Structure formats: C-alpha cells, structure tokens
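> Sequence first, then the predicted structure:
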Amino acid sequence: MTTRALVASPTPPAQIAAEELRATYDWVPIDQADEIVALGGDGFMLQTLHAMLETRRMVPVFGMNLGTVGFLMNDWRLERLDDRLAKARPFRVSPLSMTATTVDGETFLLPAINEVSLLRETRQTAKLEVTVNDRIVLPELVCDGILVATPAGSTAYNLSAQGPILPLGSALLALTPISPFRPRRWRGAILPEKTRIGIRVLEADKRPVSAVADQREVREVASVEVEIDHNRDLTLLFDPEHALDDRITMEQFIA
C-alpha cells in the first residue's frame, strides 16, 4: 500500500484545505511516505522540493494549488484523491548545481530547480565573462545580469527576461541575459543539458554581483559554475489532463 504525507503552506487557504484532507484520508510522517501531497503555490512547491534535496530523500510530489499562479501544481479538489494519485503522470525534474566562489575565496554549493541567476548589486552594470565547457564564448557581457534556466523554470524568471520556453524533457538549458547592453544583439543561447556553464565577474570589486539559486543568494561572487545534477532528480506528479509539459507548451501562445 502506498503511504502518503501531507505538507501545507502556512497560508489560511492551504491550512483549511489541509484540515479537510486530514479528516478524509490517512497520512504518515514525511520520513515514512512513498509520496507527498503539497498544498500551496509554486513557491511552496519549490520549498518542498528543496527540503527533499537537503535530506536526499526523493519521493514523488503531487501539488494542489492554493496559491496564485500554481504553475507547478494541480487543481485543488478534496474528492477522489486516491484515484487522482493512482492515475497521475510522473515528470522528472533535474535540478541545477551552482558552485559560487566569492571575492573572499568562500565557496558555496547550492541546488536550483528553476534557475541560477547572477545580478548586479549596485547601479554599476555587471561585466561578465561567459564560458561553455571551459571555452570562452563571451569575453565581456555588459548587462544587469544573466541566468541559467531548466525547462521547469523556463516559464518563470527566464520568460520575464525574454528567454525561450523549453519543453519538459527537452534536455536543454536556457542561457539568458538580463538587460544586456553589449554585445547589443546577443539575446541568449539554448544549450544541451550536459553543458558546463562558467561565469566570471570582471571588475568584481568595482562592479559587485550576487548569485541566486532559486531563492538562496550568495553576495559578491567572483565566479559561478552551473551544471545539471542528475544524481538528485526529482519527480512531480500531475493529473493527466493538467500535465506540466502541456502547460509549458501552451505558455507559448499566451499573449
């Protein structure tokens, strides 16, 4: 028998829904569960997935939207949860691994499910050197920043920065500049997911840059390396009629 744990955002709608689910179905603690049901929005789903990355206990997660956008979530319904979970489609999500080294020589290793972004910290534009598989492809990118997005994250910050939407399962990464000034005509790249991306901050003392892995920030970085981490793949569960790959595809037709 499949055992399930319930987690919920602290918001009132999610807490009310959690009480209804606890009164209707059987639940076990997270460390005993074969699946997790998460109630909230996309932010809470990312929080739930990051908690699994930290404990290295990867079990499928079925989210129900009690937030705003709910791109990574299914519709909220109390009824027929067992039937929905039995029919749910699994989708693998491979997180990024960010290795950030600061100007003081400290090193931070952080995962990111949506994107890794580098952003200028002051009014000074950032100057970045970009490498792909140790080959310099942009000797100097003058910009507000740059980001690396997974297919699951390509409709988030990446899309707002005019980056491409990547189909789930495409085995691709989006490398997208944020407000680029020079080179003027460079608008980013689509790269195979096996690519190792390196970013070195030029004039780091004068033009400080922070690196953010989803929501975790490292200030005053000197260099950042980003690559896919297949050793910690995650699984999201979706209703057949409301699958993530279909949602990503349809985002391309929203004006």
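Received, thanks.
> Going by C-alpha atoms from here, please, whenever you check contacts or count neighbours.
Noted.
> From Leu81, how far out is the closest residue to Gly163 other than its chain neighbours?
Leaving out its chain neighbours, the residue that sits closest to Gly163 by CA to CA, 6 or more residues apart in numbering is Thr176, at 5.6 Å. In this structure, Thr176 and Leu81 are 39 Å apart, going by CA to CA, to the nearest Å.
> Please confirm that the residue nearest to Gly163 is located within a strand.
Yes: assessed with DSSP: H, G, I helix; E, B strand; the rest coil, Thr176 lies in a strand.
> Quick one: residues contacting it.
Contacts for Thr176 (CA atoms under 8 Å, 6 or more residues apart in numbering) come out as 146-149, 158, 161-163, 187-189.
> Of all pairs in those residues, which one is the farthest apart?
Farthest apart among these by CA to CA are Ala149 and Arg187. That separation is 14.2 Å.
> Settle it for me: which of those two has more neighbours?
With neighbours defined as other CA atoms under 10 Å, Ala149 and Arg187 compare such that Ala149 has more, 31 against 16.
> wouldn't that one be in contact with Pro177 here?
No: if you go by CA atoms under 8 Å, Ala149 and Pro177 don't touch, sitting 11.1 Å apart.
> mind listing the helices for the stretch 1-150 of the chain?
Secondary structure of the stretch 1-150 of the chain (DSSP state H, counting those that start in this stretch): helices located at 12-24, 42-55, 81-87.
> okay, which residue is most central for the chain?
Asn114 (1.6 Å; CA atoms, centre = their mean).
> Could you check what's spatially nearest to that one, not counting adjacent residues?
Nearest one to Asn114, counting by CA to CA, 6+ apart, is Gly153 at 3.7 Å.
> Over to Ala8?
Distances taken as CA to CA, 6+ apart put Leu39 closest to Ala8, at 4.5 Å, once the chain neighbours are dropped.
> Quick check: the gap between the one you found and Glu19.
Applying CA to CA to Leu39 and Glu19 gives a distance of 11 Å.
> Which one's more surrounded, those two?
Set side by side, Leu39 and Glu19 show more neighbours around Leu39, with 29 against 11, by other CA under 10 Å.
> give the contact list for that one.
Neighbouring residues of Leu39 by CA under 8 Å, 6+ apart: 6-9, 14, 17-18, 45, 63-66.
> Apply 7 Å and report the result again.
7-9, 14, 63-66 (CA atoms under 7 Å, 6 or more residues apart in numbering).
> ok, those residues vs Thr101, which is closest?
Of the contacts of Leu39, the one sitting nearest to Thr101 (CA to CA) turns out to be Ser9, at 32.8 Å.
> Included below, for side-by-side comparison, is a second structure:
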Amino acid sequence: MNQHVDARTNLQTEKLAFVSSDTDEAIAAREALSRHYGSVEAEDADVIVALGGDGLMLQTLHRFMGTGKPIYGMNRGSVGFLMNEFREEDLRARLKAADVTTIHPLIMEAVDLDGTQHMARAINEVSLLRQTSQAARLKVSVDGRVRLEELVCDGILVATPAGSTAYNLSAHGPILPISSPLLALTPISAFRPRRWRGALLPDHARVDIDILDSDKRPVSASADHREIRNVVRVSVREESSLDGLIMFDPDHGWDERILTEMFRY
C-alpha cells in the first residue's frame, strides 16, 4: 500500500466542513460543532470532519479521494475503528496535533455474464462471494501466473492494510500494519484445497480471479459497498496514483489500534 503516517504540524485548520450520518446523535453533533467552530462548504474546507461510524468514514474517504483534503472522524456510530473519540472542545488543537495517514485504494475491474465491464474502488477490500447454495469454483492468478487452478470456496477477498481488520479478519486473514506494502489474499470458507489459508502479496501485485462454471455457480463481486452480480472475471490492483488522507489523534493512532487488535483473544 505504501501508506505512511506524517505529523502535519503546518496543517491548516481554520476552515472546517462537517458531515454526518443520518442518526439523531450524529446530526446533533454536527449542528453543535458547526455552531461552535463555524462551517464551510466541503470544497472550501481545510479539513473534513466526519461524524458517525466506520461506514460514514468509508463513504467520506471515497467522496474526497484525490482531493488532498484530510478526513478527521469522530465516533457517533457503533464500531468506530476508523474514528477518534468524540469531544466537542479543543477540536482545532486536536487537528493540529493529529497524525495523517496516506492510503491508496484498490481498483476492481469486473466483467459480468453479459460481457459488461464494471470498475469500482475499495478502501477496505474487494470480495467475491457465491450467490447460491453451491460453492464457488475460482481460478486465481497473480501477475499473470496461475497460482490456484481451482479454489472451491464460499469466496475470496483482497484486503488492504486499512481493511485487514474488517471482513478480512472475520475470514481469519492476517492483520497488516498500516504502513506495510502488502495486500492480504484470503479465502472465505475454503473447501479445496483445505489447507490453503491465503497469501500475503506485495502491494504492486495484480490479482485476477476467473469464475469457473459461472452460469451454474454464480458469484458476486463487491468493492467496499458496491456490488456487481454474476461476474465471470475480476481483476484487483492498488491504484497507487490516488491518495486519501485520514487523521488520528497521536495517542491512539492507527498503528496502535492495529497492534491492539493483534493481541486480542
């Protein structure tokens, strides 16, 4: 991923834009912060402050990917792994002290049964899942070389370090440090070969997945929250030319969160 963390002491924080999920708690927080600090339109902001849960953070990162605008989240949702603790006071001081992590999304290119080509980006992962009760049959290639002639499974996913603690972790994939130049290739309920537990790939690798018997064993592909049904081939790679910026308080940054997850039991 070639992700890195910078302490942006010269970050401008005068002009703030506040976005929120549609819950009462998040809306109330947005209104209170806007009154306290003032609010500008997102295109004019120095920093985007996102109020909600991880779902809102992903939506906000997608929306402002490539704009150079850093996103600072405060938890007004349920999970909040990507969010900082909510406090109304001292927001500008927290923004000045925050660490900024640069992330690069995955790009998914998929072809469906009709031959239609689709493209979508993912910050967490690209996942393929069977659509019926029958297991999927997949052929997996990395950088043009076939690595698995047949993987019989419920699905497979390619996760970024940012997404390694999400669906990837639930599928027993590895947790990746945020600065690691790696991608996780993780099977979901693999039946054959049973002993294959996935692979760690360099972040410049291209993963091609061909769906075998796609007419009888249909498979869907999802890039974060966008789903493509009845795919026959999916290619995944990092889009290294596109940056997203996410901010964390220095006393509870992303590296610390990931280390905490590694030692949970």
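Cool, got the structure. Everything numeric here is computed off the predicted structure, so don't read it as measured data.
> Just give me the match in the second structure for the residue nearest to the centre of the first structure.
Aligned by TM-score structural alignment, Asn114 of the first structure pairs with Asn124 of the second structure.
> Tally up the residues packed near Leu169 of the second structure, please.
Burial of Leu169 of the second structure is recorded as 16 neighbouring residues (other CA under 10 Å).
> Could you check how far the equivalent of Arg232 of the first structure over in the second structure is from Thr67 of the second structure?
Under the alignment defined by TM-score structural alignment, Arg232 of the first structure is paired with Leu242 of the second structure. Going from Leu242 of the second structure to Thr67 of the second structure by CA to CA gives 9 Å.
> if we can go back for a sec, any idea which of the contacts of Leu39 of the first structure has the most stuff around it?
Neighbour counts for the contacts of Leu39 of the first structure (other CA under 10 Å) peak at Gly63, which has 30 neighbours.
> Can you verify my assumption that that one contacts Ile36?
No: under the criterion of CA atoms under 7 Å, Gly63 of the first structure makes no contact with Ile36, lying 8.2 Å away.
> Any chance you could list residues touching both of these two?
With CA under 7 Å, 6+ apart, Gly63 of the first structure and Ile36 have no common neighbours.
> give me the number of residues near Pro95 of the first structure?
A count of neighbours around Pro95 of the first structure, defined by other CA under 10 Å, yields 27.
> what do we get in the second structure for it?
Under TM-score structural alignment, Pro95 of the first structure pairs with Pro105 in the second structure.
> Identify the nearest residue to the equivalent of Arg216 of the first structure over in the second structure in space, disregarding sequence-adjacent positions?
Using TM-score structural alignment, the equivalent of Arg216 of the first structure in the second structure is Arg226. Sequence neighbours aside, Ala120 is the residue nearest to Arg226 of the second structure in space, at 7.3 Å (criterion: CA to CA, 6+ apart).
> Please report how far that neighbour lies from Val207 of the second structure.
15 Å.
> quick one, strands of the stretch 101-250 of the first structure?
Listed in chain order, the strands found in the stretch 101-250 of the first structure under DSSP state E, counting those that start in this stretch are 107-112, 115-120, 126-132, 135-143, 145-149, 172-178, 189-192, 197-202, 209-213, 216-218, 221-228, 234-238.
> Pull up the aligned stretch in the second structure for the fifth one.
Read that as strand 145-149 of the first structure. The aligned range for strand 145-149 of the first structure is 155-159, by TM-score structural alignment.
> The matching stretch against the first structure, how far on average?
Compared with the first structure after fitting, stretch 155-159 of the second structure has a mean deviation of 0.2 Å; criterion: mean CA distance after the TM-score superposition for the first structure.
> What are the buried residues along that stretch?
155-159 (16 or more other CA atoms under 10 Å).
> Just give me the closest of those to Val219 of the second structure.
Nearest member of those to Val219 of the second structure, counting by CA to CA, is Gly155, at 8.2 Å.
> pretty sure that closest one is in contact with Arg130, am I right?
Yes: between Gly155 of the second structure and Arg130 there is a contact under CA under 7 Å: 6.1 Å.
> Between these two, which contacts overlap?
By CA under 7 Å, 6+ apart, the residues touching both Gly155 of the second structure and Arg130 are Ala136.
> how many neighbours does whatever residue of the first structure lines up with Lys139 of the second structure have?
With TM-score structural alignment as the criterion, Lys139 of the second structure lines up with Glu129 in the first structure. By other CA under 10 Å, 17 other residues sit near Glu129 of the first structure.
> Then the one 5 residues further on?
Look at Asp134 of the first structure: counted by other CA under 10 Å, it has 11 neighbours.
> mind checking how far it is from Val148 of the first structure?
From Asp134 of the first structure across to Val148 of the first structure, the span is 16 Å (CA to CA).
> And for Gly41 of the first structure?
Gly41 of the first structure is 23 Å from Val148 of the first structure, by CA to CA.
> related to what we said a few turns ago, okay, the strands of the stretch 101-250 of the first structure in JSON lines with distance to Asp245 of the first structure next?
Putting the strands of the stretch 101-250 of the first structure into JSON lines (distance: least, CA to CA, whole Å) gives the following:
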{"stretch": "strand 107-112", "distance to Asp245 of the first structure": "19"}
{"stretch": "strand 115-120", "distance to Asp245 of the first structure": "18"}
{"stretch": "strand 126-132", "distance to Asp245 of the first structure": "27"}
{"stretch": "strand 135-143", "distance to Asp245 of the first structure": "31"}
{"stretch": "strand 145-149", "distance to Asp245 of the first structure": "16"}
{"stretch": "strand 172-178", "distance to Asp245 of the first structure": "14"}
{"stretch": "strand 189-192", "distance to Asp245 of the first structure": "18"}
{"stretch": "strand 197-202", "distance to Asp245 of the first structure": "25"}
{"stretch": "strand 209-213", "distance to Asp245 of the first structure": "23"}
{"stretch": "strand 216-218", "distance to Asp245 of the first structure": "26"}
{"stretch": "strand 221-228", "distance to Asp245 of the first structure": "19"}
{"stretch": "strand 234-238", "distance to Asp245 of the first structure": "10"}
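> so which of those strands gets nearest Asp26 of the first structure?
Nearest of the strands of the stretch 101-250 of the first structure (CA to CA): strand 234-238, 18.9 Å.
> Can you list the neighbours in contact with that closest one?
Taking CA under 7 Å, 6+ apart as the rule, strand 234-238 of the first structure contacts 58-62, 74, 88-94, 244.
> change it to 8 Å
By CA under 8 Å, 6+ apart, strand 234-238 of the first structure touches 49, 58-63, 73-74, 85, 88-95, 244.
> All good on my end, thank you.
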